[in-house]
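Chemist: Dropping a prediction and its sequence here:
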Amino acid sequence: MIKALVIGDPIDHSLSPIMQTAALQESGISGIYEKKRVPSDELEKFVKFLKESNYAGCNITIPHKVAILPLLDEVDDEAKEIGAVNTVVNKDGKLIGYNTDGKGFLLGLREKLSKPLSDLSILLIGAGGAARSIAYALSKEAPDFMAIANRSEERLHSLLKDLNDQRLEGMSLQEAEENLARFDVVINTTNAGMHPDTESIPLKLNLLKKGAVVSDIVYNPLTTRWLKDAKEKGAITDNGVSMLVMQGAMAFQKWTGTFPDTNKMKQVVLEQLRR
């Protein structure tokens, strides 16, 4: 029997248990997936427990994605470069850290694209943990042009320095708004528009290119005010459910060796969010 869980603080809001339980059932794998609140001062104790347990591993959410790195036995090269872990595999008491966020986002985004990323011009908004994972995955695809825009110049330069990709350009939010017409794909990685602050937007879309793909990693509400604006301007839109499901599916595969039915996972997440 497969046992796994998600840890974070807070953790009540996590949709991972319903999603991963659906994946287990649909794959015909006997198992359980739980959630556990782990405060920061108990993270080390939890890691010790996981090593000695029969759990296949866990998902990591806020605020532990960076803090867990030095507590693991091994960290995958990609997670090391990103500087964050969202998935841990327990291999006979040896804990190995991975990051499926960026690749999970790409799997979801590709469903909306009609051209390869190497032919597209991309704008990424934000410079936090999610932006870091997504920017890393995107830069590996060598887009035709890619810019990152952020409110804090300091955080933006820190991210660009860490990514160490000369092709990436940094912009202020104002510069991004003024140059919006050049981008085929616009991605919000900030929490602007997330419940309860549903009226805030990451960036004005006045100059948005018709037919552009606009992606928002926020999934509560399912359609943010920003995505509604984008749709009205003729954009193809994508909410955060795709990333949530795909990064979860990749974690599931690492524990079980099976890639699950992502349609079923998406279905149960959407049902829960619509409630």
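Modeler: Good, I have the coordinates.
Chemist: okay, CA-based contacts and neighbour counts for the rest of this
Modeler: Noted.
Chemist: need the strands for the chain, in chain order.
Modeler: 2-8, 31-37, 57-60, 74-75, 87-91, 94-98, 121-125, 145-149, 168-171, 185-188, 213-216, 236-238 (DSSP state E).
Chemist: could you dump these to JSON lines with distance to Ser16 and mean neighbour count?
Modeler: Converted to JSON lines, the strands of the chain look like this (distance: least, C-alpha to C-alpha, whole Å; neighbours: other C-alpha atoms under 10 Å):
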{"stretch": "strand 2-8", "distance to Ser16": "7", "mean neighbour count": "20"}
{"stretch": "strand 31-37", "distance to Ser16": "8", "mean neighbour count": "16"}
{"stretch": "strand 57-60", "distance to Ser16": "9", "mean neighbour count": "24"}
{"stretch": "strand 74-75", "distance to Ser16": "22", "mean neighbour count": "18"}
{"stretch": "strand 87-91", "distance to Ser16": "12", "mean neighbour count": "23"}
{"stretch": "strand 94-98", "distance to Ser16": "17", "mean neighbour count": "21"}
{"stretch": "strand 121-125", "distance to Ser16": "25", "mean neighbour count": "23"}
{"stretch": "strand 145-149", "distance to Ser16": "29", "mean neighbour count": "21"}
{"stretch": "strand 168-171", "distance to Ser16": "33", "mean neighbour count": "18"}
{"stretch": "strand 185-188", "distance to Ser16": "22", "mean neighbour count": "25"}
{"stretch": "strand 213-216", "distance to Ser16": "19", "mean neighbour count": "26"}
{"stretch": "strand 236-238", "distance to Ser16": "19", "mean neighbour count": "21"}
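Chemist: For those, please prepare a markdown table with the additional fields distance to Met265.
Modeler: Converted to a markdown table, the strands of the chain look like this (distance: least, C-alpha to C-alpha, whole Å):
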| stretch | distance to Met265 |
| --- | --- |
| strand 2-8 | 16 |
| strand 31-37 | 14 |
| strand 57-60 | 16 |
| strand 74-75 | 27 |
| strand 87-91 | 18 |
| strand 94-98 | 21 |
| strand 121-125 | 26 |
| strand 145-149 | 31 |
| strand 168-171 | 34 |
| strand 185-188 | 23 |
| strand 213-216 | 19 |
| strand 236-238 | 16 |
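Chemist: let's bring in a second model and compare:
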Amino acid sequence: MKIDGYTRLAAVVANPIKHSISPFIHNSAFQATETNGVYLAWEVKATDLSETVANIRRYRMFGINLSMPYKEQVIPYLDQLSEEARLIGAVNTVVNQEGTLIGYNTDGKGFFKSLPSFEISGKRMTLLGAGGAAKSILTQAILDGADQISVFVRSSSMEKTRIYLEKLRVETDFKVDLYDLENVQILQEIIHQSDLLVNATSLGMDGKSSPVPTNLNLPPQVLVADIIYQPFETVFLQWAKSQGNVAVNGLGMLLYQAAEAFKLWTGKDMPTDEIWQSLTEKYH
């Protein structure tokens, strides 16, 4: 990689972030597309966030990615928001368009790009969880023309989720159905009417837990996805595969949300097949 006076910077900003694989993905893409850029991971204190955003302009950077806890906190420092970022209320990519800073959220697009031979338009989705990743998947599904969406959350999150879904309904005219995750009978009924089942909770990161009881039955048409990629195959995905269903983990979402950001910054397509190969070797 040649670094010279024309090299432009991009970075991921979060706390903590040193473990991030985004530098590996983006630097591989810069190299493969012969783009004169370097991508770093910046562990930034909350008090330094506004200055960090100001540096995007100051240093003529491509832009930044954001992870926890700054996806919402960054919004006041930006000039514009894309439609999906506004609806989600969170930004994971800032683009420097000749000094104008525009916030995007590429998580939902990245998620749907990662699904094998699947279009959400006209389909029914069951979504487990209502955190940041769930909101981006949910919002993108609405924007992409999903027919019907059911969200299941723990009873402690019901009220907060209801408020968000009501705001979405006002903005998009789309009514999302909300249920208690503990209500296994309804969960089973709804899954049987679905085309896509997504775990967007953190349940399964420990390699032992699952967001659903493993005695539930899956109809053969349901595609099952988990946003977790470490472990590579969660208990939830093992359960889906044991019933013969196609099941995908969250590594593709990570790659394709990065590809969307890369395209916004450079105008170039990220060579995802090539990078996917390296990622699976690294994490499998």
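Modeler: Cool, got the structure. Keep in mind it's a predicted model, so treat the numbers as computed, not measured.
Chemist: can you tell me which of the strands of structure 1 comes nearest to Met250 of structure 1?
Modeler: Among the strands of structure 1, the nearest to Met250 of structure 1 by C-alpha to C-alpha is strand 87-91 (9.1 Å).
Chemist: Give me the range in structure 2 that the closest one lines up against.
Modeler: Alignment of strand 87-91 of structure 1 against structure 2: residues 93-97, by TM-score structural alignment.
Chemist: now do stretch 18-28 of structure 1
Modeler: By TM-score structural alignment, stretch 18-28 of structure 1 lines up with residues 24-34 in structure 2.
Chemist: what sits against Lys167 of structure 2?
Modeler: For Lys167 of structure 2, the contact set (C-alpha atoms under 8 Å, 6 or more residues apart in numbering) is empty.
Chemist: how far away is the counterpart of it in structure 1 from Ile187 of structure 1?
Modeler: In structure 1, the residue paired with Lys167 of structure 2 is Asp162, using TM-score structural alignment. Per C-alpha to C-alpha, to the nearest Å, Asp162 of structure 1 is found 20 Å from Ile187 of structure 1.
Chemist: what does Ala181 of structure 1 give?
Modeler: 14 Å.
Chemist: Nearest to Met19 of structure 1 among the strands of structure 1 would be which one?
Modeler: strand 31-37 (9.2 Å).
Chemist: The closest one against structure 2, how far on average?
Modeler: On superposition with structure 2, the mean distance recorded for strand 31-37 of structure 1 (mean C-alpha distance after the TM-score superposition for structure 1) is 0.8 Å.
Chemist: Pull the residues that contact that strand.
Modeler: Residues contacting strand 31-37 of structure 1 (C-alpha under 8 Å, 6+ apart): 1-12, 14, 17, 20-21, 24.
Chemist: Helices of the stretch 51-200 of structure 2, start to end?
Modeler: In the stretch 51-200 of structure 2, the segments counted as helices under DSSP state H, counting those that start in this stretch are 83-88, 107-113, 132-143, 158-172, 184-192.
Chemist: returning to what we had before: measure the match of Lys167 of structure 2 to Glu44 of structure 1 for me?
Modeler: Distance from Asp162 of structure 1 to Glu44 of structure 1, by C-alpha to C-alpha: 27 Å.
Chemist: One more: Ala181 of structure 1?
Modeler: 48 Å.
Chemist: After alignment, which residue of structure 1 pairs with Lys280 of structure 2?
Modeler: Actually, residue 280 of structure 2 is Thr rather than Lys. Aligned counterpart of Thr280 of structure 2 in structure 1: Leu270 (TM-score structural alignment).
Chemist: Quick check: closest non-adjacent residue to that match.
Modeler: With sequence-adjacent residues excluded and distances taken as C-alpha to C-alpha, 6 or more residues apart in numbering, Leu270 of structure 1 is closest to Val241, at 7.8 Å.
Chemist: For the spatially most central residue of structure 1, give me its contacts.
Modeler: Nearest to the mean C-alpha position of structure 1, by C-alpha atoms, centre = their mean, lies Asp101 at 3.9 Å. The contact partners of Asp101 of structure 1, by C-alpha under 8 Å, 6+ apart, come to Asn86, Ala130, Ser133, Ile134, Met243, Gln247.
Chemist: Same check on Gln148 of structure 2?
Modeler: Applying C-alpha under 8 Å, 6+ apart to Gln148 of structure 2 gives the contacts Gly122, Lys123, Arg124, Met125, Val176.
Chemist: Run a quick neighbour tally on Asp48 of structure 2.
Modeler: 9 (other C-alpha atoms under 10 Å).
Chemist: so stretch 136-153 of structure 2 corresponds to what in structure 1?
Modeler: On structure 1, the counterpart of stretch 136-153 of structure 2 by TM-score structural alignment is residues 133-150.
Chemist: The lengthiest helix in structure 1 vs structure 2, average offset?
Modeler: Ranked by residue count under DSSP state H, the longest helix found in structure 1 is helix 241-256. Mean deviation of helix 241-256 of structure 1 relative to structure 2 after superposition (mean C-alpha distance after the TM-score superposition for structure 1): 0.6 Å.
Chemist: what range in structure 2 matches that helix?
Modeler: With TM-score structural alignment applied, helix 241-256 of structure 1 matches the range 251-266 in structure 2.
Chemist: Flag every buried residue along the matching stretch.
Modeler: Using 16 or more other C-alpha atoms under 10 Å as the test for burial, stretch 251-266 of structure 2 gives 251-262, 264-266.
Chemist: re the thing from before, mind checking what the residue nearest to the centre of structure 1 lines up with in structure 2?
Modeler: In structure 2, Asp101 of structure 1 lands on Asp107 (TM-score structural alignment).
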